[in-house]
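Sharing a model that was predicted from the sequence below.
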Amino acid sequence: MKQNLSRREMLQITGLASGALVLNQFDAAAQKPPSMLTRTIPSSGEKLPIVGLGSWQQFDVGTTLNERDPLKAVLKNMQELGGKVIDASPMYGKAEQVIGELTDELKLNEQFFLATKVWTTGKQAGIDQMNDSLRKMKRSKIDLMQVHNLQDWQTHLKTLKDWKANGTVRYIGITHYTDSAHAQLEQMVKSKAVDFVQFNYSIRSRNAEKSLLNAAKDNGVAVIINEPFEQGALFRTVKGKELPVWAADYDIKSWAQFFLKYILGNAAVTCVIPGTSDVKHLIDNMGAGFGKLPDENGRKKMAEWITSI
């Protein structure tokens, strides 16, 4: 493999240029394509596919075909490959509206598990913002409403419990993206006040392994992982490097799948949400939801390998 390959070039070489190839990479003789692996939401027993989609920056676009057609391809391929969870926020510019409009145009809106957030201060401001999110995402009911970065969480959780009781939201959660928030997230997880917790975690950024992941598992709270690629820094770390031969033991075909399968090998993780607006990257990411996942010995080996380079 030549040095300094881009992620796109690596995808072409490893054969991940179409959704069909992702499905065929495991068992060409199968009677039907494999299904994406799922994990159970503890508070309900509902199963979710383990790879979803983040929308920060990627879906904050205008109305031109050049801006929106690639995103329609991302959503269409995601649904075809079995992905369901799409995560947004009012903080993400036009993302909620773009997701709502494109999934509606594709007639797929109800096929996705739509998650968004409340990101403001004050009870009425929160209610107004959440109603606006429902309108933008073209839903009368949202699957998961989360308190973004714990902002005014005491106020919003009271509202969200009422909304869950009347059926406006199916699940409620809290989010953050920094290690410094993990202790507070853990306290809230242990209080069992939420169905979901979302936080940062990657093969190099493993603070959540100290206690937060176990706390979520022990207290029946579903886990969504953000920042799995450290905003692209992980790809820069492995630029020009080949996958270790033993990665094939876990059906890993690319660096993205290496990073994602490390996360997904932790049984406490319900779903990981890498963000992308590129259909080839989306297909690559979705591939991490198929085939074998590493056990604890495999995950240790993967982490040690990354640390050594």
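In hand now; what should we look at? Numbers count the residues shown, from 1 in each chain.

Going by C-alpha atoms from here, please, whenever you check contacts or count neighbours.
Will do.

Shouldn't residue 102 be within a helix?
Yes: counting by DSSP: H, G, I helix; E, B strand; the rest coil, residue 102 is located in a helix.

so what's it closest to, chain neighbours aside?
In this structure, residue 102 finds its nearest non-sequential neighbour in residue 72, 6.2 Å apart by Cα to Cα, 6 or more residues apart in numbering.

Then residue 307?
Of all residues not flanking residue 307 in the chain, residue 204 sits nearest, at 7.5 Å (Cα to Cα, 6+ apart).

Return the residues in contact with that neighbour.
Going by Cα atoms under 8 Å, 6 or more residues apart in numbering, residue 204 touches 303, 306, 307.

Who wins on neighbours among those?
Highest neighbour count within those, by other Cα atoms under 10 Å: residue 303, with 16 neighbours.

Which helix or which strand is home to the spatially closest residue to it that is not a sequence neighbour?
With sequence-adjacent residues excluded and distances taken as Cα to Cα, 6+ apart, residue 303 is closest to residue 203, at 6.0 Å. Using DSSP states H and E, residue 203 sits in no helix or strand.

Presented hereafter is structure B, for comparison with structure A:
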Amino acid sequence: MISRRDYLRLCAATGAGAILAPALSWAAEKPGALITRPIPSSGERLPVVGLGSSATFSSAAGGEGADALKQVFQAFVEHGGTVFDTAPGYGASEAVAGKIVNELGIRDKLFWATKLNVAGFGGGKADVEQAKAQIAASFQAIGKPAIDLMQIHNLGDVATQLPLLKSLREEKRIRYLGVTTTFPRQYEQLEQVMRDERLDFIGVDYAIDNRVMEERILPLAADRGIAVLAYAPFGRTRLWGLVKGHEVPDWAAELGMRSWGQFFLKFVVSHPAITCATPATSRPKNAVDNMGAAFGELPDRAMRDRMARHIQSLA
């Protein structure tokens, strides 16, 4: 049986054909069942690792990277992925991704999560007609009669924009609604919205070296029955710089963590309040590697502490 490490090297050398070839799939190594978590408001289960579309994905979508993104989606779905997180604010990502998944015929295999914000991130006021136009553009991009999840991006004028999402949920045009932020200055506001509104989801930043969410927001999400999408699980690019030149510790193999990406992701999704982490990538081999964190065992509290201490020792 080909090893996963050799498989990833082969993927890099030979492209999408190798990535998707069932005979070479690391899933054939039977690493265990796909790990899923329930959405508290419905019980619907989602894989704990998804795909984001900011950062490198967005750059590829806005340039000449559409072919690579098509391979990313193929690899992602082939290895059990369903949750795709995007936003109108991510440049061409939403429109390009919508075109790709329709061309590939995988649209209905995905849990499509997008966002709404025409108010900006600085406390501006949303224009209702502009918001409706952005919503219409999101529906046009994916071409589905109902979008799985739509969230207010970075808490943009929640008072104006959240009622629009409530109406869409009542009309069954969206299945779930929520709010997001990755700005520390908005965390207090996020807590208030979580207490005041009936949210299905929140989306927040959370990583092995960014654990402030554990103090108040993740416990509140668990208490309120709100699903959590974890953004920036690699600390954007911060964690990659930290581990550059270092090998994944041998003891990580106890839980099947064979790469730093899996190390970081398994830590994030092992928190019981996290429903799904959505790392962005424009490389098919990274999509395959990331999905590896959704199989096998998750760290317990002792292992989580050991992992965190190890990362702190590299700082």
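Nice, I can see it. The shown structure was predicted, so the numbers you read here are calculated from the model rather than taken from an experiment.

Excluding chain neighbours, what is closest to residue 255 of structure 2?
Using Cα to Cα, 6+ apart, the nearest residue to residue 255 of structure 2 is residue 297, at 5.6 Å.

and the one you found, what pairs with it in structure 1?
Using TM-score structural alignment, the partner of residue 297 of structure 2 in structure 1 is residue 292.

Buried residues, stretch 306-315 of structure 2. List them.
residue 307 (16 or more other Cα atoms under 10 Å).

If you could redo that for stretch 7-25 of structure 2, that was the one I meant.
For stretch 7-25 of structure 2, a neighbour-count test (16+ other Cα under 10 Å) marks 7, 8, 11, 12, 16, 18, 19, 20, 24, 25 as buried.

Could you pull up the residues touching the residue nearest to residue 102 of structure 1?
Contacts for residue 72 of structure 1 were tallied using Cα under 8 Å, 6+ apart; they are 102, 103, 106.

go on, residue 293 of structure 1?
250, 251, 261, 262, 264, 265.

For those, give me TSV that also has distance to residue 94 of structure 1, neighbour count and secondary structure.
Below are these laid out as TSV (distance: Cα to Cα, whole Å; neighbours: other Cα atoms under 10 Å; DSSP: H, G, I helix; E, B strand; the rest coil):
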residue	distance to residue 94 of structure 1	neighbour count	secondary structure
250	37	19	helix
251	36	20	coil
261	30	28	helix
262	31	24	helix
264	29	24	helix
265	33	16	coil
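
quick one: which of those is nearest to residue 278 of structure 1?
Within the contacts of residue 293 of structure 1, the smallest distance to residue 278 of structure 1 is 19.9 Å, found for residue 261 (Cα to Cα).

so the longest strand seen in structure 2 corresponds to what in structure 1?
Looking across structure 2 with DSSP state E, the single longest strand is strand 174-181. In the comparison with structure 1, strand 174-181 of structure 2 aligns to the range 169-176 (TM-score structural alignment).

And the contacts of that stretch?
Stretch 169-176 of structure 1 has contacts (Cα under 8 Å, 6+ apart) with 141-150, 153, 157, 160-161, 163-164, 182, 185, 194-200.
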